[in-house]
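# Please work out how this folds:
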Amino acid sequence: MAKNTKKPWQGRFSGKTDKFVEGFTSSIDFDDRLYEYDIQGSVAHSMMLNSIGILNNTELKKILSALEKVKKKIESGKMVWKDSLEDIHMHIEHELIELIGDTAKKIHTGRSRNDQVATDIRLYVRDEIINVHESIIVLQKTLITLAEKYSKSIIPGFTHLQVAQPVTFGFIMMAWFFMLERDKARYIDSYKRVNISPLGAGALSGSSHQLDRDYTAKLLEFDGSTDNALDSVSDRDFIVEFISNSSLLMSHLSRFSEEIIIWCSTMYNFVDLDDKVCTGSSIMPQKKNPDVLELIRGKTGTVYGQLVNILTIMKAQPFAYNRDNQEDKPALFSCVDTVIMSVQAMNICFENLKLNENIAKNAAKKGYSTATDFADYLVKKQIPFRDAHEIVGKTVAYAVSKKLDLDELSMKDFKSFSSLIEEDIFDFLNVEGSVNSKQTSGGTSYEQVKIQIRKAKKIIKEYEKN
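Here you go, the predicted structure:
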């Protein structure tokens, strides 16, 4: 059999494509990762062509057998990638023609690379939504473990990087759990917009063949078919949405990383990271650096950049398909790889984190962190909050001038600011009392953190069951 060297669109052209142009327009160096989805789409399309009489049973059998051989050749590493064949679609079609000749040329009936690639990417994004989702669940489980272990371990809560109020470490872990829960929900909500089949839309206007789009959608386990052929091949909203969701997830991971980087610094020393997730310095022998967390923080910029990338690619394209869209895949693939690696790296860091409980608790006692509890105490004595705020502010200023903590002041000192202050004030000025007074739903009291942990476990159990 003669080697098939023609390009699928070569009939219109009399001259050869410049070698540089072949390399410049080729996408096989990155879209080869779509091979499995491209083959899935070709299987479904071929079965549909058989169902409407375009392919007979013998031809279908030959095509399906050949597609399986191509898949095995790719997975064995024996496929030779060529810029002259442009992309994964043409490589697979070329291999089919080499294997079964003219029968393979029928497979593109009623199909354009426009709806073909749109189908491939939707299948790919659909799988990656699940992969990211499952990676987040693993991370959430680790956060639950830490929350349980340190549910009563007190650490300062901050605003403006100043000590604000005492909280528990378990409380913070639960805050991060529920941030990730929103991330998970965004991915899952987008799934229904991804899981719609564009196959059969053709180049932009549909097909004159009586294609059964619902059948191919069912074979590929899509929820249905797209409503408009022009929109089907032009739409990359689902990629934008995936990268946007990923940007929010990376923002959260970056914030977690920043907190831990600060906490494990020499000046804070609230937490220790095991040696296995740290690196050293080439010149300073004493250094133990949280490089994994710093890289997560840095890689957040990569994902943000891909969001700007895809939005810019899409912003001024005339309908329908344009070659600009070839660049959607590097943006998407980079985002997927970065996000999954970052979630996994974050999880490894959490698994190797230890809270220095005494240091954290002592830090929570500083900075007059129970001042708000003092004000709440006065409110319970029927003093309006704004007046209570002023009384406490003056008391703190006095304590600062004397270089004393609030619980080191005498009753005489307290009485000089309000006659309503009694000996029981000292029950409200210790960090344990402060933490346990926060009994409102979602608060940092020991009991409320237990409730949050129970809810978190229930959420994970429901996901795993479904």
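# can we go C-alpha only for contacts and neighbour counts from here?
Fine.
# Stretch 102-119: which residues count as buried?
Using 16 or more other Cα atoms under 10 Å as the test for burial, stretch 102-119 gives 103-104, 106-119.
# Surely I155 is within a helix?
No - read with DSSP: H, G, I helix; E, B strand; the rest coil, I155 is strand and lies in no helix.
# how about G202, secondary structure?
Under three-state DSSP, G202 falls in the coil class.
# List the contacts of the helix or strand L49 falls within.
Remark: L49 resides in helix 35-51, with elements defined by DSSP states H and E. With contact meaning Cα atoms under 8 Å, 6 or more residues apart in numbering, helix 35-51 is reached by 55-57, 60, 63-64, 67, 71, 88-89, 92, 107, 116-117, 119-121, 123-124, 211-212, 215-216, 219-220.
# who's sitting farthest from the centroid in the protein?
The outermost residue of the chain relative to its centre, with distances by Cα atoms, centre = their mean, is K412 at 56.1 Å.
# hang on, the earlier thing: quick check: what element follows the helix holding L49 along the chain?
Downstream of helix 35-51, the next assigned helix or strand under DSSP H and E is helix 57-75.
# Give me the distance from that following helix to the chain's centre.
In terms of Cα atoms, centre = their mean, to the nearest Å, the centre of helix 57-75 is found 35 Å from the chain centre.
# so what does that helix touch, helix or strand wise?
Applying 3 or more Cα pairs under 8 Å, 6 or more residues apart in numbering; DSSP states H and E, we find helix 57-75 packed against helix 35-51, helix 88-100, helix 102-105.
# another one to check against the first:
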Amino acid sequence: SLAWAGALARAGVLSTAEHTAIAAGLQAIAAEFTGGTFSFVASDEDIHTAVERRLGELAGAAAGKLHTGRSRNDQVATDFRLWLLEALPALDEALRELQGALVTVAERSQGVLMPGYTHLQRAQPITLAHWLLAHFWPLQRDRERLAGLRARTAVLPLGCGALAGTAFDIDRAALAAALGFDAPAPNSLDAVSDRDFAAEFLFCAALIGVHLSRLSESVVLFSSAEFGFFELSDAFSTGSSLMPQKKNPDLFELARGKAGALIGLLGGLLATLKGLPSSYDKDLQEDKAPVFQAADTLLAVLPVLAAALESMAIHPDKMLAAIDPTLLATDLADYLVRKGVLFREAHAAVGKAVQLAAGRGIPLPALSLDDWQAIA
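Prediction:
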């Protein structure tokens, strides 16, 4: 409203005295909201009319000019975008901190070997650091998506009116700059109904949730007794109300579960948007709650996951014990290729060797030279 009052003054709609009175009144109202002293009355239809009523009490008749050329449609769309522009840096920072936790644990675990898995079957040896950083890079892509979203959100709807623009000579480029937007919206009809930025944010949030869920699922598995690779600290695990020995990875299970809720928020908003005609419709009151909920969820989960990972104990001995010689079968095939054997022939030969060793109940290195020559 302060920026709009300035635009009206530059357009000659407000006199200097009127602009001064309105600006002072708006600043006083902002202070009342900040201090928790703003009072609503029964006749207030919504937050907009409440502010306008209070402005009239403070600034007099000039307050009636503030809404000139402006609609709640373009005002709400602007407010929503402003909120998201403020939320995005906080979410980016939370993602960066989780990345930092992954890097910290990776640096602490250099040289620690573990089995790598495909289809949840042991495949090839890898380092724990490599596994940890495999969860770093999806978060990096998430941050890049949010950075791209910022540019698409920083398009100003204010000045588009209810749907057909404003009849007054508003400098919308200057208005955009005053509010921290990159540019004014190019089409007024689209601007008041566009919620692509909200849907895109929910997609980004849902994909972040998926990435956190995959990380959490792996931690749940690897901290179980069947694997024993990790051990969660007491601060980030819980016991059982019945079984004294239990140490449950509740935090990671909850993070895994939140992914489903985030996906649902995206689906819900898309379903709301799919049948709307152009311009503003009251259905769009349903756009804010899922965005607020998604942001609150991620900002609550991300810092706790980072702290839990950094406090997690690593058991290199159990990881090393899970690496049996068959995990080097691919390396053996590659060795034969370097000796001039065609890869398909090398692959087949090593596969026969693995079967032979398994049939005899011996490790792969225990096969004799005669065995290898017979296979070749």
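# Overlay them and tell me the TM-score.
Taking TM-score structural alignment, normalised by the length of the second structure as the basis, the two superposed chains have a TM-score of 0.96; 376 aligned residues with a Cα RMSD of 1.6 Å.
# sorry, back to before: which position in the second structure aligns with the residue farthest from the centre of the first structure?
Taking TM-score structural alignment, the alignment pairs K412 of the first structure with D370 from the second structure.
# name the element its match belongs to?
Following DSSP H and E, one finds D370 of the second structure within helix 369-375.
# Give me the contacts around that helix.
Helix 369-375 of the second structure is contacted from outside by A349, K352, A353, using Cα under 8 Å, 6+ apart.
# if I pick Y117 of the second structure, what's in contact with it?
A123, Q124.
# Give me the mean deviation of the helix or strand containing it from the first structure.
Using DSSP H and E, Y117 of the second structure maps to strand 113-118. Comparison of strand 113-118 of the second structure with the first structure after fitting gives an average deviation of 0.5 Å (mean Cα distance after the TM-score superposition for the first structure).
# Tell me the residues of the first structure aligned with that strand.
Under TM-score structural alignment, strand 113-118 of the second structure corresponds to residues 154-159 of the first structure.
# Then stretch 131-142 of the second structure?
Using TM-score structural alignment, the residues of the first structure aligned to stretch 131-142 of the second structure are 172-183.
# so how much does that stretch differ from the second structure once superposed?
Looks like 1.2 Å for stretch 172-183 of the first structure (mean Cα distance after the TM-score superposition for the first structure).
# Could I get the buried residue list for that stretch?
Buried residues in stretch 172-183 of the first structure (16+ other Cα under 10 Å): I172, M173, M174, A175, W176, F177, M179, L180, E181, D183.
# With stretch 106-116 of the second structure instead?
Neighbour-count burial for stretch 106-116 of the second structure flags A106, S109, V112, L113, M114, P115, G116 (criterion: 16+ other Cα under 10 Å).
# Inside strands: which ones of the buried residues of stretch 172-183 of the first structure?
Using DSSP state E, no member of those falls in strands.
# hang on, V41 of the second structure in a strand?
No - checked against three-state DSSP, V41 of the second structure lies outside a strand; its state is coil.
# Give me the number of neighbouring residues for it.
9 (other Cα atoms under 10 Å).
# How about G340 of the second structure?
Look at G340 of the second structure: counted by other Cα under 10 Å, it has 10 neighbours.
# And the alignment partner in the first structure of it, how far from T372 of the first structure?
Using TM-score structural alignment, the partner of G340 of the second structure in the first structure is Q382. Q382 of the first structure is 16 Å from T372 of the first structure, where distance means Cα to Cα, to the nearest Å.
# and what of E432 of the first structure?
E432 of the first structure is 14 Å from T372 of the first structure, by Cα to Cα.
# for H91 of the first structure, same thing?
68 Å.
# Tell me the most packed of the contacts of helix 369-375 of the second structure, by neighbour count.
Neighbour counts for the contacts of helix 369-375 of the second structure peak at A353, which has 22 neighbours (criterion: other Cα under 10 Å).
# how about the helices in the stretch 201-350 of the second structure?
Counting by DSSP state H, counting those that start in this stretch, the stretch 201-350 of the second structure has helices at residues 250-273, 288-310, 316-321, 329-338, 343-360.
# any idea of the angle the longest one forms with helix 288-310?
The reference is to helix 250-273 of the second structure. With axes from the mean of the first three to the mean of the last three Cα atoms, to 10 degrees defining the directions, helix 250-273 of the second structure sits at 160 degrees from helix 288-310.
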